[in-house]
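J.: All I have is the shape, not the residue letters:
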């Protein structure tokens, strides 16, 4: 076994890695966490009933490295596995890595530096995308700090850190009485929202630390169906609750809500969903109500504003354009 060299003067960071049938990606994921420059990490590899060789790969890494703990469980899904990991974590801070993704070696050292300097409860970093082994860069220089209401508004806009759990670190105490909802798709949305509500400030590193691998079988890339529609319920909850809590930010919240809704309307159009007209009518009404807010919104590009307005006022044209865009891609 290789003894992990750590600096116990630094806070312990627990990295929770749910594992399910990812034998082709797991080794790269584990090595990227092992090679982190931050020197006080424990890694929890939680095998969620894998039927391929993922469990054996977990055992290999657990036997090789002293800071890796391996758990084997019956299959319960991502949310239950993350909840189990939180309960088992010994660190003061938590991070999450999906086992088909990987991270840059300075991701956690950069984020924990802010924790140490600012006593931060939540630090986020930007992320890159890997599509067919090609890296699409999103990162840039800079670090920003947001108060609670602005941090929550930013969750709804794609140029920021979004609702994903893995590109963030959290003080563990924020998850007291907060769990990922079992049996739900897009389980990050409401959970991350609730955790953000418990923190007064959120720090965002614009440089990318995390790499999301876009797989063809990923639920986030799937054609619209009844299960993926759950995201609209989750975003609807966030929208309604945040409007109540932060009335001064209603316009930005609603435009962010429209952005999410439109992304799934596109999937419904491409998939010829039976519920398509319902979704079109709903978002058209919201767009018309918040037309002025869309036009003056500072977080949207000009092209995105045009997209919203076409969707709201020219449904047939929008439907045609969505299909053409999908065909060209």
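T.: Done, it's in. Values in this document were obtained by computation on a predicted structure and should not be read as measured data.

J.: make it CA atoms for all contacts and neighbour counts henceforth
T.: Will do.

J.: you'd agree residue 226 is in a helix?
T.: No. Secondary structure of residue 226, determined by DSSP: H, G, I helix; E, B strand; the rest coil: coil, with no helix assignment.

J.: which SS class is residue 45?
T.: In three-state terms, and counting by three-state DSSP, residue 45 is strand.

J.: and it, how far is that from residue 98?
T.: In this view, residue 45 and residue 98 are 10 Å apart by C-alpha to C-alpha, to the nearest Å.

J.: which of these two has more neighbours?
T.: residue 45 (27 against 22; other C-alpha atoms under 10 Å).

J.: take a look at this one as well, against the first:
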């Protein structure tokens, strides 16, 4: 049962919940400490086995007019939780926030100012890496302010080519650094249920739909660094999902290029190929670290096919482009994988 809310909110913040009792209160408090009456918070319990569900109810009792609770009858994963909340939310804009992260003070006020003055379909923000015990090396790495976009800031823009290029350069495709007009999702764009790297599979597709966007180079989200992340605990299944994350996007990009000449620019081909190569190399590094695992040879062939299908440039063309742009470290690191026998065999099979 979805509880009614008094009036239509301008912003819905979606928080999926699964065994995050230790973090959830701080997350929710970071939102409601700065939210105005037009902000609704949706939380969905994905059958937690700790005290998360009880904490959710306690938080709802604390803010009965601001929080709406949902629940799945069985555990379905992050994508399904977000999809259920997308269907239930009522705000004009939607912000997906992970339950172990938090919003920094002033984020919602700055967002509302942008929305009221410019009305973009998509708003991008920056973030910080949030560590329990930050050290000097973390500050020197710039973890207090990580840019999610490379391009013009502080103005309403409409070029999908500039948007896609700036996102591909940074590679920060996470959903929580993007606030999206709810209508942009439509009824046909959702996170892939049962898959890892769901943001990589979804956010590039969403970028193709945005006709207006605004980049705020401000740190709005604190992204918690903790053990147990997808990347730090890679498996063959996760590697496969990473490798194939751009399959649908690559098809939709071809269709979008037919109506938007800007998306046919050489820089788009290069940067999309670069993003595809990052996924391919990340998946292949797992295979290289587990050479005796069952199914490695078959997986390597599939990963090569995934790259060739999602990259506008051939491996040889991408390496040449790295050199032409002066991306020497990318060129040197990429040679191992982009000149591999698996890719050469996949090219021959496709020709």
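T.: Happy to help now that I have it. Just so you know, these numbers come straight off a predicted model, no measurement behind them.

J.: Give me the TM-score for this pair.
T.: After superposition, the two chains reach a TM-score (TM-score structural alignment, normalised by the length of the first structure) of 0.81; 304 aligned residues with a C-alpha RMSD of 3.0 Å.

J.: before we move on, back to that, name all residues that sit in contact with residue 45 and residue 98 of the first structure at the same time.
T.: With contacts defined as C-alpha atoms under 8 Å, 6 or more residues apart in numbering, the residues shared by residue 45 of the first structure and residue 98 are 17, 18, 19.

J.: and residue 118 of the first structure, how many neighbours?
T.: Neighbour count for residue 118 of the first structure, taken as other C-alpha under 10 Å: 10.

J.: Please read the previous query as pertaining to residue 187 of the second structure.
T.: Residue neighbour count, defined by other C-alpha under 10 Å, stands at 9 for residue 187 of the second structure.

J.: who's in contact with the top strand by length along the first structure?
T.: Counting residues, the longest strand found in the first structure (DSSP state E) is strand 201-213. The list of residues contacting strand 201-213 of the first structure from outside it, by C-alpha under 8 Å, 6+ apart, reads 100-108, 111, 114, 120-131, 137-148, 151, 161, 166-167, 196.

J.: Quick check: end-to-end length of stretch 138-146 of the first structure?
T.: Using C-alpha to C-alpha, the gap from the first to the last residue of stretch 138-146 of the first structure comes to 20 Å.

J.: ok, the nearest residue to residue 89 of the second structure once chain neighbours are set aside - contacts?
T.: If the residues on either side of it in the chain are set aside, residue 89 of the second structure comes closest to residue 12, at 6.2 Å by C-alpha to C-alpha, 6 or more residues apart in numbering. Each residue near residue 12 of the second structure by C-alpha under 8 Å, 6+ apart is listed here: 39, 40, 41, 42, 89, 90, 91, 92, 93, 94, 95.

J.: what residue of the first structure matches up with the third one?
T.: What that stands for is residue 41 of the second structure. Structural alignment (TM-score structural alignment) places residue 41 of the second structure against residue 43 in the first structure.

J.: Distance check, its match against residue 88 of the first structure.
T.: Distance, residue 43 of the first structure to residue 88 of the first structure, by C-alpha to C-alpha: 11 Å.

J.: what's the answer for residue 174 of the first structure, then?
T.: Here residue 174 of the first structure is placed at a distance of 15 Å from residue 88 of the first structure (C-alpha to C-alpha).

J.: so how much does the longest strand of the first structure differ from the second structure once superposed?
T.: In the superposition against the second structure, strand 201-213 of the first structure averages 2.0 Å from its aligned positions (mean C-alpha distance after the TM-score superposition for the first structure).

J.: so where is that strand in the second structure?
T.: Aligning strand 201-213 of the first structure against the second structure (TM-score structural alignment) gives residues 212-224.

J.: just stretch 99-114 of the first structure next, same as before
T.: The alignment places stretch 99-114 of the first structure over residues 99-114 of the second structure (TM-score structural alignment).

J.: Endpoints of stretch 114-130 of the second structure, how far apart?
T.: End-to-end distance for stretch 114-130 of the second structure, by C-alpha to C-alpha: 25 Å.

J.: Can you tell me what sits against that stretch?
T.: Residues lying outside stretch 114-130 of the second structure but in contact with it, judged by C-alpha under 8 Å, 6+ apart, are 111, 143-149, 156, 177-181, 184, 210-225.
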